[in-house]
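Engineer: need coordinates for the below:
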Amino acid sequence: MYSSNFNNLILNSDSYKTSHWLQYPPDSQYMSSYVEARKGDHDVVFFGLQAFIKEYLQAPITTADINEAEMVITAHGLPFNRSGWERLVEKHDGRLPIRIQAVPEGSIVPVSNVVCQIVNTDPEFYWLPSYLETALLRAIWYPSTVASLSYFCKNVIKSALEKSADSTDGLPFKLHDFGARGGSSMETIALGSLANLVNFSGTDSMTALVAASRWYGMDKDMPAFSIPAAEHSTMTAWGRERETQAYANMLEQFGGEGNLVAVVSDSYDLWNAIDNIWGDTLKDNVENMGGTLVIRPDSGDPAKVVCEALTRLAVKFGATTNSKGYKVLPDYVRLIQGDGINPQSLGKILDAVMNAGFSADNVTFGMGGGLLQQVNRDTMSWAMKASAICIAGTWQDIYKDPITSQSKRSKKGRLALIKDSNGQLQTIKEDELSSKQDNLLRDVYVDGTLLIEDTLTTIRKRTGW
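Structural biologist: So this is what the prediction gives:
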């Protein structure tokens, strides 16, 4: 047994990194690297660095970590920088002599701009910033990608509400996170679902609530909410012949003044459920329960199903026309579409709903795999690259510029992020900063200490809440 410790930072890296300390030029002293999303269809909403720092970078490296790592790495067939790690423990009590700068979490930054930068603060540890690339880049790209896609979705829904609804007040609850069971791990859900909460207030991922308390100061305030909801097992357990009783039980158990209850209604025949059960047998129950019934289709072509469901519900329950000229169902009945939702389908469904004459206010969406799992590092082409090295007291720009792929050309020098004269964000070299320009990259972590700690509430405000 070589190791069972997932919290050993020395082992939280790619194997080939263990040999890199021998590959740098003689007299290397400092290495500076940066993180960016090189391209993509959406602006970057930066998120997740604080969680990573609090979880992995505040505990000092120990001799036990070094011993364990040496055993694993040498058996794995690679050289191990024992003297370097021992020197870190001896000289810095195991705390990382690095400086991490980043834009404030929740910042909205166009792609191809620096959002994070790392450099060592002690020349003995020139090899350390790049050694941390695997863990640091992974900590940033995933939650930032989810937050970026979620923000895009929020703007799509907001535009539809502005066009077709009298109010956008319900926007924070218009995209509900259904992704917990589809994530690759509990930590994936903790980070991804939490990233969605930068933009929305509805989730069924309780792990995100724990994460918000653990990493983002939400130990006293509830960051997100949910409602009682049916699944197919609880409906089909009654049998097809007692489908009406199954639905009636949902209203009896969870109805009431101000309450919302969601009922999946396509176990057998969605149209029969709408026309004959909800819209006939249980119509009085729905109208008089004092709360809101949210009917959930869960199969078929989302745009077609949503539009037909709204049309049938309007026939049974009526609809009013709002100030924008779109039909709105009574407050006691709404629809939630949670099947087949992704950033691309969302806009198509909303367009179909409005083209059918209905307000976007009638529909809420649930999103699972399309939000948390159908993303990867290439979704926004995330990369961390070395851009400057100090050798024998002299800083030099370094970069890559592959003749076979100009899109992978990297930036040069120590970097800064500024607002230009037109108010646009722009990446420049740090030594090009004028006295009138503010570097939007701020020190977040220096020599083992987290310098800035934001709450989720603060981060949300940066996105325009």
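Engineer: please count neighbours and contacts with C-alpha atoms only from this point.
Structural biologist: Noted.
Engineer: what's the neighbour count on the closest residue to Met384 other than its chain neighbours?
Structural biologist: The spatially closest residue to Met384, leaving aside those adjacent along the chain, is Val35, at 4.3 Å (C-alpha to C-alpha, 6 or more residues apart in numbering). A count of nearby residues for Val35, using other C-alpha atoms under 10 Å, gives 23.
Engineer: sticking with Val35, tell me its helix or strand.
Structural biologist: In the assignment (DSSP states H and E), Val35 maps to strand 28-37.
Engineer: gap between that strand and the chain center?
Structural biologist: 25 Å (C-alpha atoms, centre = their mean, to the nearest Å).
Engineer: so what secondary structure elements neighbour it?
Structural biologist: Applying 3 or more C-alpha pairs under 8 Å, 6 or more residues apart in numbering; DSSP states H and E, we find strand 28-37 packed against strand 114-120, helix 128-131, strand 382-391.
Engineer: tell me which of the ones you listed sits most buried.
Structural biologist: Comparing the helices and strands packed on strand 28-37 by mean neighbour count (mean count of other C-alpha atoms under 10 Å), strand 114-120 comes out on top with a mean of 27.
Engineer: how distant is that one from the center of its chain?
Structural biologist: Relative to the centre of its chain, strand 114-120 is centred 21 Å away, using C-alpha atoms, centre = their mean.
Engineer: mind giving me the packing neighbours of it?
Structural biologist: Judged by 3+ C-alpha pairs under 8 Å, 6+ apart, the packing partners of strand 114-120 are strand 28-37, strand 98-102, helix 128-131, strand 415-419.
Engineer: just to revisit the earlier point, so for Ser205, which of the helices and strands packed on strand 28-37 sits nearest?
Structural biologist: Nearest of these to Ser205, taken as C-alpha to C-alpha: strand 382-391 at 25.8 Å.
Engineer: which residues sit in contact with the residue nearest to Met384?
Structural biologist: 114-117, 137, 382-385 (C-alpha atoms under 8 Å, 6 or more residues apart in numbering).
Engineer: how close does it get to Tyr216?
Structural biologist: 22 Å (C-alpha to C-alpha, to the nearest Å).
Engineer: before we compare anything, build this one as well:
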Amino acid sequence: MSIHNLILNVDSYKASHYLQYPPGSEFVSSYIECRGGEFVEAVFFGLQAFIKQYLQTPISAADIDEAEAMLHAHGLPFHRAGWEHILQEHGGQLPLEIAAVPEGTVVPLHNVMLQIVNTCPSCFWLTSYIETALVRATWYPMTVATQSREIKKIIAGYLEETADSLDNLPFKLHDFGGRGASSLETAMLGGMAHLVNFQGTDTVSGLVAARQFYGADMAGYSIPAAEHSTMTAWGKAREADAYANMLDQFAGPGKLVAVVSDSYDIWNAIENIWGGVLRERVIDNGGTLVIRPDSGEPVSIVTESLERLMRIFGYTTNRKGYRLLPDFIRVIQGDGISRHSIPKILQAMKERKQSADNVTFGMGGALLQKLDRDILSFAMKASAIRIDGHWHDIYKDPVTGPEKKSMRGRLALITNATGDMETVRLEELGERQNLLQPVYRDGRLLTQTSFDEVRERAAL
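Structural biologist: Take a look at the predicted model:
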């Protein structure tokens, strides 16, 4: 039994759909869009990874045999003739064409981002068969990349108001989500999607994916950091020794080191250890100590930590009138961080005249796991079918769910006269450029997109 059998990468009911289309069916054209949700636009990302990982390996006779046995035992029909046609006539490669916007493109909601159609009339059923795998492979990295980018907008806004520059923006949201993701592949895709917008991560599998699927030599960075086990291993009585060891091992000119400091009492750690017995070492360490207050209500914890550190170590007032800790010390908050809590923390800091440049955020489950397909109302729908040589529109328009109304016909995406993206019917394209470009056809990846190109398109 192989979990990599593409024929079984499907919802059960899809196995019976080849018997449900009208006689004379030849081609089915479907599209993907975001129909609504919490954001006004979405970052298109993840298609190339799916193609490279799943669509370039041909199906085999063993795959067909395995799928037939399983689906029959499962209570469903199996289109053996259809899959054997793909094996014999197409070398096991799926006769499909996928056209899409370039990855990293930011597309307003309610627009086509991807269109897929079969290239062999005998495989009219294949377009919708691939929906399960294709939707799952794209909604998740797109949603992570979109949310990450929306948070980047928020942080950038506060930096513009309270800091002298946006130089540190690429490292203001650090990925702590690897262990909270539902699987290695989830961490891989989500970690990579976050790196479209930021360069800080502890999710190594995201780096691996960015290199494997998009050619990124090194997409993100991290620093030595403590966890509670390495600090509490010293015992409460030797907490100061644990912190001193972190400086011994990792501090120095140009270096950064992060130390979780709430194992027992964050206020004691700030006042009496970092600001007491180790104060001179912190000042003279040559690099930057990043203190992590990891528990408590995030808004009050961050602002109070900054106030105490400023009282102990001093601060400067920048050109915009906001206070900034000395370069040798900063704060990272990694508990309770989400797209909802970050603006609350930054607003509270702003009200206390604390620059947003004092803090970095570490985001875990809310970055990679607390997401679903409904955040962007992500969907793939069939919109056109060719029967006996003639194209016909397909659409749904539920009386009880008008928000689920789908588009009709074969589609194109254009930039209209006002500079906005707009979905039009393919036959109405005329001389205008279709932003949907063929990416995959019959087992071949037609264009290679680099991670740098993705980042450039998604940039604020």
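Engineer: ok so, going back, just the helices and strands packed on strand 114-120 of structure 1: most buried one?
Structural biologist: strand 28-37 (a mean of 25).
Engineer: give me the mean deviation of it from structure 2.
Structural biologist: Mean deviation of strand 28-37 of structure 1 from its aligned counterpart in structure 2 after superposition (mean C-alpha distance after the TM-score superposition for structure 1): 0.5 Å.
Engineer: where in structure 2 does the next helix or strand along the chain from that strand fall?
Structural biologist: Remark: after strand 28-37 of structure 1, the chain's next helix or strand is strand 44-45, criterion DSSP H and E. Aligned using TM-score structural alignment, strand 44-45 of structure 1 spans residues 42-43 in structure 2.
Engineer: stretch 10-19 of structure 1 now?
Structural biologist: The alignment of stretch 10-19 of structure 1 onto structure 2 (TM-score structural alignment) covers residues 7-16.
Engineer: so the lengthiest helix in structure 1 versus strand 28-37, what angle?
Structural biologist: Assignment by DSSP state H gives helix 133-164 as the longest helix of structure 1. Interaxial angle, helix 133-164 of structure 1 versus strand 28-37 (axes from the mean of the first three to the mean of the last three C-alpha atoms, to 10 degrees): 30 degrees.
Engineer: Glu427 of structure 2 maps to what in structure 1?
Structural biologist: For Glu427 of structure 2, the residue aligned by TM-score structural alignment is Asp431.
Engineer: please apply the same query to Leu309 of structure 2.
Structural biologist: In structure 1, the residue matched to Leu309 of structure 2 (TM-score structural alignment) is Leu313.
Engineer: residue in structure 1 paired with Met349 of structure 2?
Structural biologist: Aligned counterpart of Met349 of structure 2 in structure 1: Val353 (TM-score structural alignment).
Engineer: ok, for that match, nearest residue in space, not its chain neighbours?
Structural biologist: In this structure, Val353 of structure 1 finds its nearest non-sequential neighbour in Cys307, 5.6 Å apart by C-alpha to C-alpha, 6+ apart.
Engineer: for that neighbour, what are its contacts?
Structural biologist: 352-353, 356.
Engineer: most neighbours, which of those?
Structural biologist: The most crowded member of these, judged by other C-alpha under 10 Å, is Val353 (25 neighbours).
Engineer: okay, and it sits in which element?
Structural biologist: helix 343-355.
Engineer: helices along the stretch 251-400 of structure 1, start to end?
Structural biologist: With helices called from DSSP state H, counting those that start in this stretch, the stretch 251-400 of structure 1 shows them at 270-272, 283-288, 302-317, 343-355, 369-372.
Engineer: rewinding a little: quick one: what's aligned to the residue nearest to Met384 of structure 1 in structure 2?
Structural biologist: Matched by TM-score structural alignment, Val35 of structure 1 corresponds to Ile32 in structure 2.
Engineer: next, count neighbours for the counterpart of Leu251 of structure 1 in structure 2.
Structural biologist: In structure 2, Leu251 of structure 1 lines up with Leu247, judged by TM-score structural alignment. Around Leu247 of structure 2 there are 21 other residues, counting by other C-alpha under 10 Å.
Engineer: how much space separates Leu247 of structure 2 from Leu306 of structure 2?
Structural biologist: Applying C-alpha to C-alpha, the value for Leu247 of structure 2 to Leu306 of structure 2 is 20 Å.
Engineer: mean shift between the host helix or strand of Ile428 of structure 1 and structure 2?
Structural biologist: Assessed by DSSP H and E, Ile428 of structure 1 sits inside strand 425-429. For strand 425-429 of structure 1, the mean deviation from structure 2 after alignment is 1.0 Å (mean C-alpha distance after the TM-score superposition for structure 1).
Engineer: so how far is that strand off the chain centroid?
Structural biologist: Centre to centre, stretch against its chain (C-alpha atoms, centre = their mean), the figure for strand 425-429 of structure 1 is 25 Å.
Engineer: what about Ala49 of structure 2, which SS state?
Structural biologist: helix (DSSP: H, G, I helix; E, B strand; the rest coil).
Engineer: quick one: contacts for it?
Structural biologist: Contacts for Ala49 of structure 2 (C-alpha under 8 Å, 6+ apart) come out as 209, 213-214.
Engineer: that older thread, what's the closest of the helices and strands packed on strand 114-120 of structure 1 to Ala64 of structure 1?
Structural biologist: Here helix 128-131 is closest among these (C-alpha to C-alpha), at 18.9 Å.
Engineer: what about Arg240 of structure 1, distance to Ser233 of structure 1?
Structural biologist: In terms of C-alpha to C-alpha, Arg240 of structure 1 sits 12 Å off from Ser233 of structure 1.
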